[in-house]
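Novice: dropping the sequence and predicted coords here.
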Amino acid sequence: MRETDSVAAYYLRVMTHALQSRPARLAALLTEVGIDPALLEQPRARVPGSAFAALWLMQIRELHDEFFQLDSHGLPPGAFALICRGLIQEPNLEKALRQCLNNFGLFLRDLRASLSVRGKRAVISLQSQGADPLRAHYAEETLLVLVISLLCWLGGRRIPIDRAEFRHARLSLDDDALLWGGNLSWNAGRTEIEFASRLLRLPVVQDLASLKVFLRSAPQWLVIRFRNQHGLTTQVHQRLRGSHYSQWPTLEAFASELQMSPSTLRRRLEREGGSYQEIKDEVRRNVAVDLLRRSSASIGEIAELTGFQEPSAFHRAFKKWIGESPGRYRARFSPVGPG
């Protein structure tokens, strides 16, 4: 945990939705943890991670619910720890994820999550019900953040998301891509996320000893860890996105830019749940997705911009990443774009 850890103020709205009808109490809680209540109206502003974590714990005590009353039943205090204890007994991430979704389903009444594996793709789908669309919107996002963050912790690494779709609309945030990947759609009519099914074969690397340490700061710091805008992973993302693929530095060169040793860079990235090569692959995929969705560049040009010598190699890689060809993917977003 570093002083630079932060999250978007948007998540204050999510966490405090149940107190919107009690503005005086809400303002008092925010002030107590050092957050200006005016930030509720500035969703893109940044909130210090320490204040966010303190508010998270305070909200649980205030509402007697670890899910912030975003569900008609919710999570009673202690439920999150109980769920985690069951997961570390599983041999791999697939069994742990299925158990995780089942365990949340034992408590939450308005949300149902399911995992389907379709060849090389794994998809988590959510179904929600309830009279308050905004609460359902917040509940879906919160549950998926918790599930994916837990999956990252269990596997000891970031799990790159290849596709994320949410049924509701919301504003875009600077750190959305870090959590949800570049292939992100709001107001999509359904809520599901997709990633490579091979990741489900990874072993669960946590045990009872690491769980005890983890629960001292989870889930409030777990969530921050995997969407921290100021972490080293984000610095690597920004450095790579800001230059042409041919100019991407080696790990050794990037470590030199940061005035640290290559071993320190590797170790710090591992602590944030990833590796330099994994981030390079993720950025390469996100650049391709972004260009297909938002530019008029030809597929051949996009192949060159993302480091492929032949368009055919780009086609094969993109289909492996996303599950469909570049042309078919582009047609869903910009049907008039060149092929």
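Specialist: Great, that's in hand. Model, not experiment: these values are computed from the prediction.

Novice: going forward, measure contacts and count neighbours with C-alpha atoms only.
Specialist: Noted.

Novice: where exactly do the strands run in the stretch 101-250 of the chain?
Specialist: 111-118, 121-128, 163-165, 184-185, 191-196 (DSSP state E, counting those that start in this stretch).

Novice: quick one, the second one and strand 191-196 angle?
Specialist: When you say that, I think you mean strand 121-128. For strand 121-128 against strand 191-196, the angle by axes from the mean of the first three to the mean of the last three CA atoms, to 10 degrees is 170 degrees.

Novice: one more to weigh against that first structure:
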Amino acid sequence: MEQRKSSTHYVCILLRHAQSIGLDVQHILEETGISTELAETEDGWIDNVLLARLVKRMWLDTNNETFGLDPNPLRIGTWALACEFMLGADTLGALYRKGERILSFLAPNSAGLKILRENGSIVVLPQVYLGESDPDHFLIEFITVLWHRFASWAIDERIPLQKAFFSYPEPNHSNFYEELFSCDVRFEQSACGFKFHESYLKRRITRTPIELEAWLRDSPADLLYMPGREKSIQAQLKASLLEITKAEVARDAMRYPAFESLCSDLAMSPQVVRRRLADEGTSYQHIKDAIRCETAQVLLANPENSISDIAVRTGFSEPAAFSRAFKKWTGESPAQYRSSRLKKR
């Protein structure tokens, strides 16, 4: 598996800040497993797992999702709540609009989001603190990347950027900006943000609440790194099935169309789609099972939904068949899964 790395520049920034606000830097290094040598190297590389540990450690020690770099604190859990709200959107355009809306309520004046249209492009303008408390502009880099990565993750497709721009002078590590954004990067502009083609606003959201839990748990390991990725057959099929699932579950039943019909929508033969799915390490049945499992998990989280009703709504003819399938998928019976999740609340 490819080892994902980010610049140690970010480690140095966070540790300098930790020291400036009186945190025990040595203890942070011991807790995160980051060596002193890496912590003192501005132009090296660090495993993203270690960088994620450092970011989470700083969140914990400052009790602030902006690490205390912004004089106006952002409460822990704000981003997760915003993500949950945004993921309820059907399209990327709706996701960004929901992001504008919820941050206008949750975040301080120094944090937010603005979305503009400009000659066939969408301009994303993160509203982030820029001031003396953050001399290295860590927050604007971090948040700008976050708004691109989360959107790309939500549609399961890398969004190619046309341009990224920042209001401050070109920093010493400006070469890394090209790694982060893979596009033309400009400094000393009138605002900070990025732009991409407006056609991406119509992309369907393919991710589910269960996947969001895992993404939030693992982030920010991959926020400052993103390999190129094109739209996969798996992602296209999943987007279609998720749209169908929402409609079918709302009608208290789940019925998927024939595989051949979905292949026709993709303008491909069933043989080609099966081969492409195999190349991606999956199958149509696996995709269907994953969606049914995630749908069942969401329904089980509401104690008002009976297991019998959930069985029908996820396409099973009887509760016993649903229970066997669910245990195969998760290792727990539906009742055990519900009980364990309710205890965590």
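Specialist: Nice, I can see it. Since the model is a prediction, treat every value here as computed from it, not as a measurement.

Novice: where does the TM-score land?
Specialist: Once superposed, the chains reach a TM-score of 0.61 (TM-score structural alignment, normalised by the length of the first structure), with 234 aligned residues with a CA RMSD of 2.9 Å.

Novice: how about the helices in the stretch 51-200 of the second structure?
Specialist: 78-86, 92-106, 138-155, 175-181 (DSSP state H, counting those that start in this stretch).

Novice: how about JSON lines for the strands of the stretch 101-250 of the first structure, with mean neighbour count and distance to L101 of the first structure added?
Specialist: Below are these laid out as JSON lines (neighbours: other CA atoms under 10 Å; distance: least, CA to CA, whole Å):
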{"stretch": "strand 111-118", "mean neighbour count": "16", "distance to L101 of the first structure": "6"}
{"stretch": "strand 121-128", "mean neighbour count": "19", "distance to L101 of the first structure": "9"}
{"stretch": "strand 163-165", "mean neighbour count": "21", "distance to L101 of the first structure": "17"}
{"stretch": "strand 184-185", "mean neighbour count": "20", "distance to L101 of the first structure": "22"}
{"stretch": "strand 191-196", "mean neighbour count": "22", "distance to L101 of the first structure": "13"}
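
Novice: just put those strands in a markdown table and tack on distance to L12 of the first structure.
Specialist: Shown next, in a markdown table, are these (distance: least, CA to CA, whole Å):
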| stretch | distance to L12 of the first structure |
| --- | --- |
| strand 111-118 | 21 |
| strand 121-128 | 22 |
| strand 163-165 | 22 |
| strand 184-185 | 22 |
| strand 191-196 | 22 |
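
Novice: looking at these, spot the one closest to E41 of the first structure.
Specialist: strand 184-185 (23.4 Å; CA to CA).

Novice: residues in the second structure aligned with that closest one?
Specialist: Aligned using TM-score structural alignment, strand 184-185 of the first structure spans residues 185-186 in the second structure.

Novice: next one: the matching stretch to chain centre, how far?
Specialist: Computed by CA atoms, centre = their mean, to the nearest Å, the chain-centroid distance of stretch 185-186 of the second structure equals 24 Å.

Novice: and what of stretch 314-334 of the first structure?
Specialist: With CA atoms, centre = their mean, you get 22 Å for stretch 314-334 of the first structure.

Novice: if we can go back for a sec, out of the strands of the stretch 101-250 of the first structure, which is closest to C152 of the first structure?
Specialist: strand 191-196 (12.4 Å).
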